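*Asks:* missing the sequence, but the structure's below:
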């Protein structure tokens, strides 16, 4: 499970503010935030499936992914983590990329994918589990959005708490520098949980209870599960990018990684 909150194209200083918690088995092999071998892409990597949950390129391409909460999954399904990489390594616009993959989304277990090109101010949400009557692809409107393990902006209690805390910090700083450190250290580490009537009732009540906080930690028979990393990605109007990650290392130590760069212009097709 994961959760992200982001502000898109509605701030005088930041075209994008994004905060994302990745929840995963603690023993799943994972590589921390770094520049990849292509020299163009920065992000963490899942060393089991080979994909990523969040990545960005020097040319302002951005992609992040969450799994969809459901009781059934198929072991032979394609790896969802490949989808962000495919977009990051392409030259297609978000809309064209979404069109390209529409015919194959049934090959994956449930996912939510957001892809964006910051320079062209284009962001698209793609899911293979749309609500009844909704489309697979939606253009993301300017403003605050929250994505967890249901559809974009679903009113789960922890999503509403995250939205309100983020909104409060934005209002306190009135369009100026956003307090990224406060957001990471106080909001994204919130362990407040919901009571049984408020839970989505997809899994057992005990499991749902432990998953109902923004920052997750729970013990399972296979080992600890929960928030493995907290990411903060900020992009300023002049193209300056700060990509920060607090990452849980093997052995239980938390380490910080930060990458800074300025977006370079590149054509899309």
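*Replies:* Arrived safely, thanks for sending. This is a predicted model, so every value here is computed, not measured.

*Asks:* CA only for contacts and neighbour counts going forward, please
*Replies:* OK.

*Asks:* how many other residues sit next to residue 170?
*Replies:* Residues contacting residue 170 under the criterion other Cα atoms under 10 Å number 17.

*Asks:* wait, residue 152
*Replies:* Neighbours of residue 152 under the rule other Cα under 10 Å: 21.

*Asks:* Chain neighbours aside, what residue packs nearest to residue 139?
*Replies:* Nearest non-adjacent residue to residue 139, counting by Cα to Cα, 6 or more residues apart in numbering: residue 124, 4.5 Å away.

*Asks:* same for the host helix or strand of the one you found, what does it pack against?
*Replies:* Residue 124 belongs to strand 122-127 when assigned by DSSP states H and E. The contact analysis (3 or more Cα pairs under 8 Å, 6 or more residues apart in numbering; DSSP states H and E) places strand 122-127 against helix 94-101, strand 111-117, strand 137-139.

*Asks:* Compare the ones you listed and give me the one nearest residue 231.
*Replies:* Nearest to residue 231 among the helices and strands packed on strand 122-127 is strand 111-117; the distance by Cα to Cα comes to 15.4 Å.

*Asks:* just checking, what packs against that closest one?
*Replies:* Packing partners of strand 111-117 (3+ Cα pairs under 8 Å, 6+ apart): strand 61-67, helix 82-88, helix 94-101, strand 122-127.

*Asks:* In addition, the following structure is provided for comparison:
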């Protein structure tokens, strides 16, 4: 999923997919020897090498089975499925829509257990892909597109002055160097 301060399987634990015979999408290939790792300030003290696939990250460890994370991955994969038919601007817009989805994904025992000290109406705000609460929540969305030719489009949407009605979007494009 694109970089996101917060973030498909609803109900139950989500397991990482086993490696398959080949990548489902061309961008999942590691034929060039590229390696992607995950490392955080919690969990395993060593970087984890990721196999080709789609992963979700929220304000917890990679692939924490929160319903909002699984729902966000589902929305992301739906956009990816149609991405070849979309102009770049439409693709970025749809990905930003995914990152700004405020639909609460409840009940979610994992979030409820973590937030026992909060009252239920506030907890429902934390259970969405995009969190909008006073003094806490999603403040930046980042979309990074890399095409087969190494053209990178980096789009970042940031909240201005802690005002959820005011946003600024910046896009930078460049070529990867080999």
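*Replies:* That came in fine, so what should we check first? Everything numeric in this text was worked out from a predicted model, so none of it was measured.

*Asks:* one step back: just list the residues touching the residue nearest to residue 139 of the first structure, thanks.
*Replies:* Applying Cα atoms under 8 Å, 6 or more residues apart in numbering to residue 124 of the first structure gives the contacts 94-95, 98, 114-116, 137-140.

*Asks:* let's go with 7 Å and repeat that
*Replies:* 94-95, 114-116, 137-140 (Cα atoms under 7 Å, 6 or more residues apart in numbering).

*Asks:* isn't there a helix covering residue 142 of the second structure?
*Replies:* No - per DSSP: H, G, I helix; E, B strand; the rest coil, residue 142 of the second structure lies outside any helix segment and is strand.

*Asks:* What's the match for it in the first structure?
*Replies:* The alignment partner of residue 142 of the second structure in the first structure, by TM-score structural alignment, is residue 231.

*Asks:* so what's that match closest to, chain neighbours aside?
*Replies:* residue 245 (4.4 Å).

*Asks:* Residue 8 of the first structure: how many residues sit nearby?
*Replies:* 21.

*Asks:* what are the ranges of the helices in the first structure?
*Replies:* 82-88, 94-101, 157-173, 180-182, 205-211 (DSSP state H).

*Asks:* For the third one, give me every contacting residue.
*Replies:* The reference is to helix 157-173 of the first structure. The set of residues external to helix 157-173 of the first structure that reach it, using Cα under 7 Å, 6+ apart, is 5, 146, 178, 187, 212-214.

*Asks:* Which positions within that helix qualify as buried?
*Replies:* Of all the residues in helix 157-173 of the first structure, those buried under the rule 16 or more other Cα atoms under 10 Å are 157-159, 161-163, 166, 169-170.

*Asks:* same deal with stretch 89-109 of the second structure?
*Replies:* With burial defined by 16+ other Cα under 10 Å, the residues of stretch 89-109 of the second structure counted as buried are 91-92, 94-96, 98-102, 104-106, 108.

*Asks:* Next, format the residues you listed as CSV and append distance to residue 175 of the second structure.
*Replies:* Converted to CSV, these look like this (distance: Cα to Cα, whole Å):
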residue, distance to residue 175 of the second structure
91, 19
92, 18
94, 23
95, 21
96, 22
98, 26
99, 25
100, 28
101, 31
102, 34
104, 38
105, 38
106, 42
108, 42
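
*Asks:* Would you mind finding the match for the residue nearest to residue 139 of the first structure in the second structure?
*Replies:* Correspondence of residue 124 of the first structure to the second structure, assessed by TM-score structural alignment: residue 37.

*Asks:* follow-up on the earlier one: so of the helices and strands packed on strand 122-127 of the first structure, which one's packed in deepest?
*Replies:* strand 111-117 (a mean of 24; mean count of other Cα atoms under 10 Å).

*Asks:* Apart from its neighbours in sequence, what residue is nearest residue 54 of the first structure?
*Replies:* Nearest non-adjacent residue to residue 54 of the first structure, counting by Cα to Cα, 6+ apart: residue 64, 4.2 Å away.

*Asks:* Residue 84 is in contact with that neighbour, correct?
*Replies:* Yes - in terms of Cα atoms under 7 Å, residue 64 of the first structure counts as a neighbour of residue 84; the distance is 6.3 Å.

*Asks:* Translate residue 124 of the second structure into the numbering of the first structure.
*Replies:* Using TM-score structural alignment, residue 124 of the second structure sits opposite residue 209 in the first structure.

*Asks:* Tell me how many other residues crowd its match.
*Replies:* 20.

*Asks:* can you check residue 126 of the second structure too?
*Replies:* 24.

*Asks:* Now for it: which residues touch it?
*Replies:* Listed by Cα under 7 Å, 6+ apart, the contact set of residue 126 of the second structure is empty.

*Asks:* try 10 Å
*Replies:* If a contact means Cα atoms under 10 Å, 6 or more residues apart in numbering, then residue 126 of the second structure has 6, 68, 102, 104-106, 111-112, 115, 120, 132-133, 136-137 as its contacts.
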